[in-house]
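Kindly generate the corresponding structure for this input.
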Amino acid sequence: MSEQSEAATAPEVPVRPEPADDPAAVAADREARQKKRLRQTVRDMVLSMLVVTGVVVFLVAPWNWRTPDPVKEVDAAPVIAGAREAFDWPVLAPLDLPATWRATSARVETADDGQPVVVLGWVSPATEYVGLQQSPTKITDFVPDVTLKGVQQDDVVLGTLTWTRYVNADETRRSLARTDAGITYVVTGTGPWDEIEGFTRTLRAG
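This next block holds a predicted model:
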């Protein structure tokens, strides 16, 4: 029998569709891949959240619970030395002030009559402000301005010097003032009298 006859009489074998050609199989395969990607996405999100949470926990941990210090310290020594060299009147500054006192301001300003004003300021260990302003100015508003319109009280002797107490209207500012040889010195602070007077006792002329 010829090859043509055998090919003609041989039964045809049905062609089975490949899985890739089966719509149901294709859909099932696509769904499986989508579920896999979804699981990977969820896992990546969870891992990312864990990392972020760990960083946040570290940042807010008890060892980081520190309130920023609002006090900006300055070096008052150069201003004090420069003022003492430039002016021919006694420039006062605290001597042997404990290291727990921190200088926060040190500058030389000019009063309205052209006279210099040496401005110094500190923060006490109790975080109260104490400042010293001194000038040969003749402006009558100098003491009222520095004391925040303080009302004159009594006199107090500190060492060998007599100072006059001033208290402003809401009693948030207590001040000591004195004038010596045309130079006016004003110590003013937000703390109690014993702190302000203790600071004033340390003042010396260079």
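
Could you use CA atoms for every contact and neighbour count after this?
Fine.

excluding its backbone neighbours, what's nearest residue 89?
Of all residues not flanking residue 89 in the chain, residue 183 sits nearest, at 7.6 Å (CA to CA, 6 or more residues apart in numbering).

I figured that neighbour hits residue 142, correct?
No. Using CA atoms under 8 Å as the test, residue 183 is too far from residue 142 to be in contact (11.3 Å).

neighbour count winner among these two?
Each of residue 183 and residue 142 has its neighbours counted (other CA atoms under 10 Å); residue 142 has more, 21 against 15.

Could I get the contacting residues of the residue nearest to residue 89?
89, 134, 135, 136, 137 (CA atoms under 8 Å, 6 or more residues apart in numbering).

Nearest to residue 101 among the residues you listed?
Minimum distance to residue 101 across the contacts of residue 183 is 19.9 Å, recorded for residue 134 (CA to CA).

For residue 153, see how far away the closest one is.
With distances taken as CA to CA, to the nearest Å, residue 134 is found 20 Å from residue 153.

same check, this time on residue 183
For residue 183 relative to residue 153 (CA to CA), the value is 21 Å.

How about residue 56?
Residue 56 is 55 Å from residue 153, where distance means CA to CA.

which helix of the protein spans the most residues?
Of all segments of type helix in the chain, defined using DSSP state H, the longest is helix 23-59.

Pull out the buried positions in that one.
Within helix 23-59, no residue counts as buried by 16 or more other CA atoms under 10 Å.

Ok, stretch 144-151 next?
Applying 16+ other CA under 10 Å to stretch 144-151 flags 146, 147, 148, 149, 150 as buried.

To which secondary structure element type does the fourth one belong?
In terms of secondary structure, residue 149 is coil; the call rests on DSSP: H, G, I helix; E, B strand; the rest coil.

show me the contacts for it.
For residue 149, the contacting residues are 143, 168, 169, by CA under 8 Å, 6+ apart.

Quickly note the distance from it to residue 129.
17 Å.

Pipe the contacts of residue 149 into a markdown table and attach distance to residue 192, secondary structure and neighbour count per row.
Shown next, in a markdown table, are the contacts of residue 149 (distance: CA to CA, whole Å; DSSP: H, G, I helix; E, B strand; the rest coil; neighbours: other CA atoms under 10 Å):
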| residue | distance to residue 192 | secondary structure | neighbour count |
| --- | --- | --- | --- |
| 143 | 19 | helix | 21 |
| 168 | 13 | coil | 16 |
| 169 | 15 | coil | 11 |
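
now the other sequence, so there's something to compare against:
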Amino acid sequence: MQKFTQGFYGYVVAVLVCLGGVGLFLLITPQSKTEHIPSVNFSIDVANMRHMAPYQVWSPEPVPAGWIPTSSQATNQKGVVTWRLGFATAKRADAERSHVMLAQSDEKPAAEYANRMANTSEVTGNVQISGVTWQQRFRKDKNQRSLVRLLPGVTIVVTGTGQWDELSALAGSLKERSKLTS
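The predicted structure is shown next:
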């Protein structure tokens, strides 16, 4: 019996016993098959942005059906006010959920901010969404599509791994919010 508790064979037996225990644990532990994506309420960031931004804030209303807001971050650093709002898109019949982000800022120069958010400076075309012209950009190696709108005082970028129709849905849902004064 002492041969199985010492040396190399003892080590192998101990590892196999541990792996067997882990396998048994995984076999009897219930595994959830439902998708769980944490959701955030971004209404507080909208209100904060309406107070601190020197520009008119744009936010989705309504959020496209089936989309889940997953992140929201409003910042005011060195006088540059930026808001990033991330989403998991609705499940598609032909694919999994994608990720799309709305980013807006008064960072100067505006073109550099747009290039950084889109991960490219190459404009591949223009598209009309709800009567507004957006630049289209595509970075193939990252499978990243972007819609860019340069306005006086604010740059708006809708970007991510979503398809063009998904980015267009978010861009089309954007409504201008009036500035709140204190």
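
picking up where we left off before, now structure 2: which of the contacts of residue 149 of structure 1 match?
Retained in structure 2 by both residues aligned by TM-score structural alignment, their matches' CA atoms under 8 Å are the following of these: residue 168.

of all the contacts of residue 149 of structure 1, which comes closest to residue 69 of structure 1?
Residue 69 of structure 1 has its nearest neighbour among the contacts of residue 149 of structure 1 in residue 168, at 28.1 Å by CA to CA.

Show the contacting residues for the closest one.
Residues in contact with residue 168 of structure 1, defined by CA under 8 Å, 6+ apart, are 147, 148, 149, 150, 151, 174.

quick one: which two of those residues are the most distant?
149 and 174 (10.6 Å).

Need the buried ones from the contacts of residue 183 of structure 1 selected in PyMOL.
This is the PyMOL syntax for the buried subset of the contacts of residue 183 of structure 1, where burial follows 16+ other CA under 10 Å:
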select buried, resi 89+134+135+136+137
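
in structure 1, which spans are strands?
Assignment of strands within structure 1 using DSSP state E yields the ranges 92-94, 102-110, 116-123, 129-135, 151-158, 161-167, 174-180, 183-189, 203-205.

with structure 2 superposed, average distance for the second one?
Strand 102-110 of structure 1, aligned to structure 2 and superposed, deviates on average by 1.6 Å (mean CA distance after the TM-score superposition for structure 1).

Hey, what's the angle from that strand to strand 129-135? Just curious.
30 degrees (axes from the mean of the first three to the mean of the last three CA atoms, to 10 degrees).

and what of the fifth one?
Here strand 151-158 of structure 1 runs at an angle of 90 degrees relative to strand 129-135 (the same axes, to 10 degrees).

In structure 2, point out the residues matching strand 151-158 of structure 1.
Aligning strand 151-158 of structure 1 against structure 2 (TM-score structural alignment) gives residues 122-129.

Number of residues surrounding the closest residue to residue 177 of structure 2 other than its chain neighbours?
Using CA to CA, 6+ apart and skipping the chain neighbours, the partner closest in space to residue 177 of structure 2 is residue 57 (5.2 Å). A count of nearby residues for residue 57 of structure 2, using other CA under 10 Å, gives 24.

Who are the contact partners of the corresponding residue of structure 1 for residue 57 of structure 2?
With TM-score structural alignment defining the correspondence, residue 57 of structure 2 maps onto residue 91 in structure 1. Applying CA under 8 Å, 6+ apart to residue 91 of structure 1 gives the contacts 80, 83, 84, 118, 134, 204, 205, 206.

Of those, which is the most crowded?
Most surrounded of the contacts of residue 91 of structure 1: other CA under 10 Å gives residue 134, at 24 neighbours.

give the contact list for it.
Neighbours of residue 134 of structure 1 in contact, by CA under 8 Å, 6+ apart: 91, 92, 117, 118, 119, 183, 184, 185, 186.

Most widely separated two among those?
Across these, no pair lies farther apart than 119 and 183, at 13.7 Å, counting by CA to CA.

Residue 180 of structure 1 pairs with which position in structure 2?
Under TM-score structural alignment, residue 180 of structure 1 pairs with residue 151 in structure 2.

Its match: neighbouring residues, count only.
Around residue 151 of structure 2 there are 11 other residues, counting by other CA under 10 Å.

so how far is residue 57 of structure 2 from it?
11 Å.

cool, and residue 68 of structure 2?
To residue 57 of structure 2, residue 68 of structure 2 is 20 Å away according to CA to CA.

Setting the sequence-adjacent residues aside, check what's closest to the aligned partner of residue 69 of structure 2 in structure 1.
For residue 69 of structure 2, the aligned position in structure 1 is occupied by residue 103, per TM-score structural alignment. Leaving aside its chain neighbours, residue 103 of structure 1 sits nearest to residue 122 (4.2 Å; criterion: CA to CA, 6+ apart).
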